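In: model the structure of this input:
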Amino acid sequence: MTLPIFFGPGFVGIIISIVAAFVLAFVVTLLWKFKMEDDFPEGSLVSSVKTEAVPSSEVVIQAPVSGTVIPLADVNDEAFSSGALGQGIAIKPRLGQVYAPCDGEIVSVHSGGHAVGIRTAEGIELLIHVGIGTVKLKGRHFQVHVKEAQIVRQGELLVQCELDKIQTEGFDTTTMLIVTDRLDYSEVDILSHGEILAHENILRISNNQQEEL
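Out: Take a look at the predicted model:
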């Protein structure tokens, strides 16, 4: 008696479905890897060694730019809208100044100037990413005012962007604020909707694991 006969006529179909699902997951993962390598090529986004987080149950983060708040799910880039890079929020900016959303250390600066990573005193790592596909500009229309390992205060200017020129070249200037170490901080709450000014509260990050200890 063969296995297909033992398990019934649908057994082969089940096996085919399982194999197909596995192959599809592998292909999606591979395409995702290529996408991330294109946006963050090796050596362009430099990060220092991560330090251990200081215990804290709640941290409030402020808006890095002025503009209109939109859900991350509405961003026209699956890398962000899917939440794969972390939880957070997006803003359609109306001014080109990008400010530090908190006190912290600059842990990464993309060579193109469109992405900056910052670590708070509590150890939370944030990514500020200006625009969609703006890695292709190779630094045009971006002036960076900080460098890796620099200590910054909330409200300090990080990047100056020429939004009009970026848009003229066909790029969406939506700016994402992402909590990249989402496994350590399990809840990210949106504090503002609609129009917002830089320096106003926008995210509350809660460490429920710490509260349970």
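
In: make it CA atoms for all contacts and neighbour counts henceforth
Out: OK.

In: centre-most residue in the protein?
Out: I178 (3.6 Å; C-alpha atoms, centre = their mean).

In: pretty sure that residue belongs to a helix, no?
Out: No - with DSSP: H, G, I helix; E, B strand; the rest coil as the criterion, I178 is strand rather than part of a helix.

In: which one is it nearest to, not counting chain neighbours?
Out: Closest residue in space to I178, ignoring its immediate chain neighbours: G88 at 4.4 Å, by C-alpha to C-alpha, 6 or more residues apart in numbering.

In: can you list the residues that contact the helix or strand that contains the one you found?
Out: In this assignment (DSSP states H and E), G88 forms part of strand 87-93. Taking contacts as C-alpha atoms under 8 Å, 6 or more residues apart in numbering, the residues outside strand 87-93 that touch it are 65-72, 75, 173-180, 182, 188, 190, 203.

In: try it again with 7 Å
Out: For strand 87-93, contacts defined as C-alpha atoms under 7 Å, 6 or more residues apart in numbering pick out 65-72, 173-179, 182, 188.

In: go on, stretch 155-170?
Out: 96-101, 141-146, 173, 199.

In: pick out the most distant pair among those residues.
Out: Using C-alpha to C-alpha, the pair of those lying farthest apart is H141 and H199, separated by 23.0 Å.

In: to compare against the first, here's another:
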Amino acid sequence: MVFLIVLMVITDSVEYGQLKLGHRDESLALSVRPLIDKFGGAVSNGVVGQIAIMAGMTTGATAASITAAGRTNFKLMMFAVPAVMLVIAIIIFASKVILSEQKHAEIVAKLEQTWGKKYSGDQDAKQANGSIELPTPIAGQLMNLSEVNDQTFSSGSVGQGFAIKPSDGRVLAPFDATVRQVFTIRHAVGLVGDNGVVLLIHIGLGTVKLKGTGFISYVTEGQKVKKGQELIEFWDPTIKKAGLDDTVIMVVTNSKDFKNIKLTAQAGTEVKAEDNVMSLEAKAKAASK
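Out: Alright, predicted model coming up:
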């Protein structure tokens, strides 16, 4: 049970590390667990060996040769002292480890709001040129981003974009791209397009609380995807049953690289996946000296 708790805490700390360091070190973080297992096993074996010697359990010892004092010492050191140490460990854990589910949800929310900023001008982000038509990755009713019931997205602080009230649970790639992040809870995916668009696709509001329940991801970080390829599938009734908003949000996180960003379809109309609904015009890049 102790090692399972350690594994869960280490797993949740991956997003915390990403928020603080700016890069994701999942494999490095998870490699700590077997190190703890081996170290813990070595320490426990050493302690048990020393306690056995203190109790008189040396080579050639028999049950009759172990004194009453030795038996008492053995029981105290093997049962009473570990029980006290475990209580102390629980108190330290409860007071120092503050990465609760609520805190983890807050960290993931912050990552969603900031992750795409660093990919503007990234080596995987091709320089955008001319006018670009942006399709919707999912079918449903088109919404203005300002209608989204979330101040962070509706204010445009994350970037310009649009939203869809979904009639389907399949999220498709709107253009050829590289998958730069699949959030562990599978409710969002970040794409760096071959067309220069850095796009965050976010399913629902507050869906981080579902911890991935009802979501299936079909892509991995670093994977190349083609337009129309399925990225994520979700079960909409799961979101609604939890009392959450199922609005799917698409945000161009490198909006500063574009101008004349506008919807080309009227908000409130029903659209199909891969229908063009927004146009963007790349800003002219200053010539390098």
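
In: give me the TM-score for these two chains.
Out: Once superposed, chain against chain, the TM-score is 0.76 (TM-score structural alignment, normalised by the length of the first structure); 177 aligned residues with a C-alpha RMSD of 2.5 Å.

In: now V179 of the second structure, what's its secondary structure?
Out: Strictly by three-state DSSP, V179 of the second structure counts as strand.

In: my bad, G228 of the second structure
Out: Look at G228 of the second structure: counting by three-state DSSP, its state is coil.

In: now the counterpart of it in the first structure: how far from W32 of the first structure?
Out: Under the alignment (TM-score structural alignment), G228 of the second structure pairs with G155 in the first structure. G155 of the first structure sits 34 Å away from W32 of the first structure, taking C-alpha to C-alpha, to the nearest Å as the criterion.

In: more crowded one of those two?
Out: G155 (19 against 15; other C-alpha atoms under 10 Å).

In: select the longest helix from the second structure.
Out: In the second structure, assigned by DSSP state H, the helix with the most residues is helix 32-54.

In: which element follows the strand holding G88 of the first structure toward the C-terminus?
Out: Immediately after strand 87-93 of the first structure, counting by DSSP H and E, sits strand 97-99.

In: what stretch of the second structure does that following strand fall on?
Out: With TM-score structural alignment as the criterion, strand 97-99 of the first structure aligns to 170-172.

In: can you list contacts of that stretch?
Out: Applying C-alpha under 7 Å, 6+ apart, the set of residues contacting stretch 170-172 of the second structure is 137-138, 228-234.

In: hmm, try it at 8 Å
Out: 137-138, 227-234, 273-274.

In: reformat those residues as CSV; add distance to M85 of the second structure.
Out: Below are the contacts of stretch 170-172 of the second structure laid out as CSV (distance: C-alpha to C-alpha, whole Å):
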residue, distance to M85 of the second structure
P137, 54
I138, 54
K227, 57
G228, 56
Q229, 53
E230, 51
L231, 48
I232, 46
E233, 46
F234, 45
A273, 58
E274, 60
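
In: farthest pair in those residues?
Out: K227 and F234 (19.0 Å).

In: more neighbours: which of these two?
Out: F234 (20 against 15).

In: excluding its backbone neighbours, what's nearest the more buried one?
Out: Distance criterion C-alpha to C-alpha, 6+ apart; nearest residue to F234 of the second structure, sequence neighbours excluded, is F215 at 4.4 Å.

In: tell me the contacts of the one you found?
Out: 185-187, 232-235.

In: at 6 Å what do you get?
Out: 186, 233-234 (C-alpha atoms under 6 Å, 6 or more residues apart in numbering).

In: try I261 of the second structure
Out: 279-280 are the contacts of I261 of the second structure under C-alpha under 6 Å, 6+ apart.

In: can you classify it as helix, strand or coil?
Out: Three-state call for I261 of the second structure (three-state DSSP): strand.

In: can you give me the helices in the stretch 151-289 of the second structure?
Out: Along the stretch 151-289 of the second structure, counting by DSSP state H, counting those that start in this stretch, helices occupy 151-154, 236-241.

In: now those helices as CSV including mean neighbour count and distance to V179 of the second structure?
Out: As requested, the helices of the stretch 151-289 of the second structure are exported to CSV (neighbours: other C-alpha atoms under 10 Å; distance: least, C-alpha to C-alpha, whole Å):
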stretch, mean neighbour count, distance to V179 of the second structure
helix 151-154, 16, 21
helix 236-241, 15, 23
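
In: need those helices in JSON lines with distance to S27 of the second structure, can you?
Out: Converted to JSON lines, those look like this (distance: least, C-alpha to C-alpha, whole Å):
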{"stretch": "helix 151-154", "distance to S27 of the second structure": "31"}
{"stretch": "helix 236-241", "distance to S27 of the second structure": "30"}
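
In: count the neighbours of the aligned residue in the first structure for G156 of the second structure for me.
Out: In the first structure, the residue equivalent to G156 of the second structure is G83, according to TM-score structural alignment. A count of neighbours around G83 of the first structure, defined by other C-alpha under 10 Å, yields 16.

In: and the longest helix anywhere in the first structure, what's buried?
Out: Counting by DSSP H, the longest helix found in the first structure is helix 11-39. By neighbour count on 16 or more other C-alpha atoms under 10 Å, the buried set for helix 11-39 of the first structure is D39.

In: let me know how buried L183 of the first structure is, in neighbour terms.
Out: 11.

In: and the equivalent of it over in the second structure, how far is that from V14 of the second structure?
Out: When the second structure is aligned by TM-score structural alignment, L183 of the first structure is paired with K256. Look at K256 of the second structure and V14 of the second structure: by C-alpha to C-alpha, they are 29 Å apart.

In: E274 of the second structure now?
Out: Noted for E274 of the second structure: a distance of 34 Å to V14 of the second structure, by C-alpha to C-alpha.

In: give me every residue that touches the counterpart of M143 of the second structure in the first structure.
Out: Correspondence of M143 of the second structure to the first structure, assessed by TM-score structural alignment: I70. Contact analysis of I70 of the first structure by C-alpha under 6 Å, 6+ apart lists 90-91.
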